[in-house]
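Novice: Need coordinates for the following:
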Amino acid sequence: MEKQKLVQLLKQVAQQQTTVEQALDQIDNPGFLDLNYAKIDTNRLKRTGAPEVIYGEGKTANQISGIAQAMIAQKTNIMVTRVTAKKAAEVQQQVPQLRYLAVARMLLFKAALPKLAVGSIAIVTAGTSDQKIAEEAAITAEMYGNQVERVYDVGVAGIHRLFAKLEVIRSAQVVIVVAGMEGALASVVAGLVSSPVIAVPTSVGYGTAFNGVAALLTMLNSCATGVTVVNIDNGFGAGYSASKINHLGGDVQ
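Specialist: Have a look, this model is predicted:
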């Protein structure tokens, strides 16, 4: 524990604002809560500005419920990603405070309002099939206090649809482009806007799309500058990174 915090804690004990036992718990706090099957990083909010996020895929409903209950007790905002509707229903029976968003496949709980960023984030998809990944990015960004503009189904097969929405896209502080198949949309958008572009390849596509590898390689090899690429189907990662960039522009006072 830092010296300044230790002095403050000792003063609270002296003034009977906290008990000796409570003070010892804070001093001995290892920075995580051990549930045996999971170790919740209780210091992540202080270190990074954002609390730990629960990756739901591969975890049982009971495990998700246990982690969520522990985090609610810590009065922390909660996001659980990659949760099927069936698993979400099982979790909600144990933790009814959690809200499920089916398209994004996320469970949410808000204990506190986030700091609101001044700028907005535009999320652009090539097709409707990319929407579940786009919504994961959108909900993530909104949970971190960002205004999100959704521009869906404007892929290169009908490029006039993109041009019709350019004003909205260009007004954003950050642009997230979500595309499968050959993934060309990210390069097109990056060549039309001044904002940083975060590209998300999706596993949408036939045979040689290779479950998103083709789109990933296209985006990594983009000739347009200012494109950063996250992993295949990683809507959460794109939304988180876009939020970090957007908040650099300042927060609403």
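
Novice: okay, CA-based contacts and neighbour counts for the rest of this
Specialist: Noted.

Novice: Could I get the contacting residues of Val230?
Specialist: Neighbouring residues of Val230 by CA atoms under 8 Å, 6 or more residues apart in numbering: 198-201, 237-238.

Novice: Could you measure from it over to Leu217?
Specialist: 11 Å (CA to CA, to the nearest Å).

Novice: Over to Gly158?
Specialist: In terms of CA to CA, Gly158 sits 22 Å off from Leu217.

Novice: Then Ala141?
Specialist: On the measure of CA to CA, Ala141 and Leu217 end up 25 Å apart.

Novice: In terms of neighbours, single out the busier of those two.
Specialist: The residue with more neighbours, out of Ala141 and Leu217, is Ala141; 27 against 14, by other CA atoms under 10 Å.

Novice: before we move on, what SS does the more buried one have?
Specialist: Secondary structure assignment for Ala141 (DSSP: H, G, I helix; E, B strand; the rest coil): helix.

Novice: What of Val80?
Specialist: On the three-state scheme (three-state DSSP), Val80 is labelled strand.

Novice: Here is a second sequence; please produce its structure as well for comparison:
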Amino acid sequence: MNSEIRKILESVQRGDVSVDDALLAIKKEPFEDIGYAKVDLHRSIRQGAAEVIYGAGKTPEQMIGIIHSMRKNGQRTILITRLSSEAAARISEVCPLDYHAEARVGVIGEFPQPCGIGKIVVATGGTSDIPVAEEAALTAEAHGNEVIRLYDVGVAGLHRLLAHMDEIMGASVIIAIAGMEGALASVIGGLADCPVIAVPTSIGYGASFGGVSALLSMLNSCASGISVVNIDNGFGAGYLASMINHMEVRK
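Specialist: This is a model prediction of the structure:
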């Protein structure tokens, strides 16, 4: 059963919410049509995580309208990905926005308390991969996860990774982010006893083909238990990691 509906039903059981109010929360309009966007208000009920705003290609005014709809309908934490600094400045004039320039991520509202079954480790091959890693880490934190960051632990100096075996073995899911040849995911996949989500980045010299080389390496990994998301898709990795980290919670 979806965790959001479960919370509503448990509130009814405790007497905190009336049956009529609970029914209204479940039956309320599934989306709001604001002309240029249909804001999905039922996503948290269907999937356990509210809608996220993809900022690239949207004007600040469009995003402000979507934010207003989300806040009006009770969304407490709003995540905006691929948000430019110019758009962030305009949105900040209307509502409080915590902007993370390196990740191009904006957050409205407070991060929820971690409620997953364990910890998510976000590891990068190099410092150049950190912007994608921060997108993944912030996405995971915005969805109620405790995140451990292990940056610049790539295979060019394998001892840097091996110095963090406690964190690797204690994780419930690991996000491995790397460009160049993308070997970090295979190494971590051969060490860890949890799912590994590989994220190829567009970092590398000419023959890396903008991340295609790392993507193919990760897809062809001989280590078991590795899934791969698209090039530079930190958000997708953070979201998937959160789903994995909440599987026991979602009964």
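
Novice: Which residue ranges of the stretch 151-253 of the first structure form strands?
Specialist: Using DSSP state E, counting those that start in this stretch, the strands found in the stretch 151-253 of the first structure span residues 174-179, 197-201, 227-229.

Novice: got those as TSV, with mean neighbour count and distance to Gln22 of the first structure columns?
Specialist: Output for the strands of the stretch 151-253 of the first structure, formatted as TSV (neighbours: other CA atoms under 10 Å; distance: least, CA to CA, whole Å):
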stretch	mean neighbour count	distance to Gln22 of the first structure
strand 174-179	31	44
strand 197-201	30	44
strand 227-229	21	45
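
Novice: and those strands as a markdown table, adding distance to Gly49 of the first structure?
Specialist: What follows is those, written out as a markdown table (distance: least, CA to CA, whole Å):
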| stretch | distance to Gly49 of the first structure |
| --- | --- |
| strand 174-179 | 19 |
| strand 197-201 | 21 |
| strand 227-229 | 22 |
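
Novice: of all those strands, which lies closest to Tyr100 of the first structure?
Specialist: Ranking these by proximity to Tyr100 of the first structure (CA to CA) places strand 174-179 first, at 22.3 Å.

Novice: mean deviation of that closest one from the second structure?
Specialist: Strand 174-179 of the first structure differs from its equivalent in the second structure by a mean of 0.4 Å after superposition (mean CA distance after the TM-score superposition for the first structure).

Novice: contacting residues for Ala102 of the first structure?
Specialist: 84-85.

Novice: ok, back up a step: out of the strands of the stretch 151-253 of the first structure, flag the one nearest Gln63 of the first structure.
Specialist: Checking the strands of the stretch 151-253 of the first structure against Gln63 of the first structure by CA to CA gives strand 197-201 as the closest, at 28.9 Å.

Novice: Can you name every helix or strand that the closest one contacts?
Specialist: Contacts defined by 3 or more CA pairs under 8 Å, 6 or more residues apart in numbering; DSSP states H and E place strand 197-201 of the first structure against strand 174-179, helix 185-190, helix 213-220, strand 227-229, helix 235-247.

Novice: if we go to 10 Å?
Specialist: Secondary-structure packing of strand 197-201 of the first structure (3 or more CA pairs under 10 Å, 6 or more residues apart in numbering; DSSP states H and E): strand 120-125, helix 131-143, strand 174-179, helix 185-190, helix 213-220, strand 227-229, helix 235-247.

Novice: Now the second one on the second structure. Mean distance?
Specialist: I take that to be helix 131-143 of the first structure. Mean deviation for helix 131-143 of the first structure: 0.7 Å (mean CA distance after the TM-score superposition for the first structure).

Novice: what do you get for the shortest one?
Specialist: Relative to the matching residues in the second structure, strand 227-229 of the first structure has an average distance of 0.3 Å after the fit, by mean CA distance after the TM-score superposition for the first structure.
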